[in-house]
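K.L.:
below is the sequence, then the predicted model.
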Amino acid sequence: MAEENGAAAPTPNGQAVPPRMQILGQFIRDLSFENIAAQKSVQTQTQPDIQVQVALDARKREQDNQFDVIVKLKIDSKTKDDDPQPIFLIELDYVGIFQVENVPQEQLHPFLMIECPRMLFPFLRRIVSDITRDGGFPPLNLENMDFLSIYRNELSRRAEAKKTADA
């Protein structure tokens, strides 16, 4: 019965086994930083307009209970003029390798797309801060991301796309 409502399966002694997550490794799969301002001699005297796009993906690995969770960031910075000029562009794919146990199958996808990126975020923030600083700009400190909202928005977007495709 506990599995039907999404709770962890009980052990023989009747206690529920809590979900278990372990980060086995993490790495930058792809990184691009373009200092467009330096290339085109753009003068940036004002606060830039910074747009952050996030995409999430997860893949099962060959080993049991192991998954790759990929967080893709695209950060686009432009001047806040009447004619916005690009300042810099960052594209980053960051991967975490996770061992996930005791999560019911119907809850695995949300767990991978919400909890795992939440664990990777402090490392992403540090990489972005270091890249912008090393690229000649003030360090960009990303604000906390609400991965639950990102997940829900993606589900809504997919549902809308399916409705449009079925119509």
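P.N.:
Sure, I can see it. Owing to the predicted nature of the structure, the values given are computational and were not obtained by experimental measurement.

K.L.:
from here on, just use CA atoms for contacts and neighbour counts.
P.N.:
OK.

K.L.:
pull the distance from stretch 23-36 to the chain's centre.
P.N.:
12 Å (C-alpha atoms, centre = their mean, to the nearest Å).

K.L.:
ok, second structure coming up, stack it against the first:
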Amino acid sequence: MAEENGAAAQPQAQPQPQIKMQVLAQFIRDMSFENAVAQKGLNGGEVQPDIQVAVSLDARKRTQDHQFEVIQKFRVTSKNKANGETLFLLELDYGGVFHIEGVPDDQIHPFLMIECPRLLFPFIRRIVSDVTRDGGFPPLNIDTVDYLSLYRQELARRSQATAAAPQGQPN
């Protein structure tokens, strides 16, 4: 028993701070759906949809302590493979307000750009599915977004942009 107490008295590694995250709010900031088929009066004949999904992220600190806002922008374009005509265009800006504590300052940016969007994604998928169905198309269940890969791509893009910038020029 004395050995157990002695072992407990030895200095141990600094414990990691407990991360606390709470979603305070979720909201649609902006949304647009354009049904080009109905607008142009195209016939519903030979349609082979080619769907492209573009995602961009933005995050910012709010004035309240430990609060952050994360915005995901989705642009979903469906074109007919046969002739390149646009079938529909959906643009969705979806946001979340998060209360986050215990994340080290050097890790807050990746946390905001990876973990927070992961929590919001199922709601975005549902909105896209409902809007495309209500817009006259089969419901579109978009594939899960790999936010870690997206984050790494953005870091690589920024690194290349910095390397390509002329030396000696003020930023």
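P.N.:
All right, it came through fine. Note that this is a predicted model, so its numbers are computed, not measured.

K.L.:
break down the second structure into its strands, ranges please.
P.N.:
With DSSP state E as the criterion, the second structure has strands at 20-35, 49-61, 67-80, 86-101.

K.L.:
which one is the residue nearest to the spatial centre of the first structure nearest to, not counting chain neighbours?
P.N.:
Nearest residue to the geometric centre of the first structure (C-alpha atoms, centre = their mean): residue 71, 3.4 Å. Once flanking residues are discounted, residue 71 of the first structure sits nearest to residue 56: 4.9 Å by C-alpha to C-alpha, 6 or more residues apart in numbering.

K.L.:
quick check: the aligned residue for the one you found in the second structure?
P.N.:
Aligned counterpart of residue 56 of the first structure in the second structure: residue 57 (TM-score structural alignment).

K.L.:
count of residues packed around that match?
P.N.:
Applying other C-alpha atoms under 10 Å, we find 20 residues neighbouring residue 57 of the second structure.

K.L.:
residues contacting it?
P.N.:
Residues near residue 57 of the second structure by C-alpha atoms under 8 Å, 6 or more residues apart in numbering: 70, 71, 72, 73, 113.

K.L.:
one more time with 7 Å, if that's ok
P.N.:
Counting by C-alpha atoms under 7 Å, 6 or more residues apart in numbering, residue 57 of the second structure touches 71, 72, 73, 113.

K.L.:
now distance to residue 85 of the second structure too, for these, in TSV please.
P.N.:
TSV is the format used below for the contacts of residue 57 of the second structure (distance: C-alpha to C-alpha, whole Å):
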residue	distance to residue 85 of the second structure
71	30
72	27
73	23
113	34
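
K.L.:
max pairwise distance over those residues: which two?
P.N.:
73 and 113 (12.4 Å; C-alpha to C-alpha).

K.L.:
would you format the strands of the second structure as TSV with distance to residue 119 of the second structure included?
P.N.:
TSV is the format used below for these (distance: least, C-alpha to C-alpha, whole Å):
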stretch	distance to residue 119 of the second structure
strand 20-35	9
strand 49-61	14
strand 67-80	11
strand 86-101	9
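
K.L.:
of all these, which one is nearest residue 155 of the second structure?
P.N.:
When the strands of the second structure are compared by C-alpha to C-alpha, strand 49-61 sits nearest residue 155 of the second structure, at 12.7 Å.
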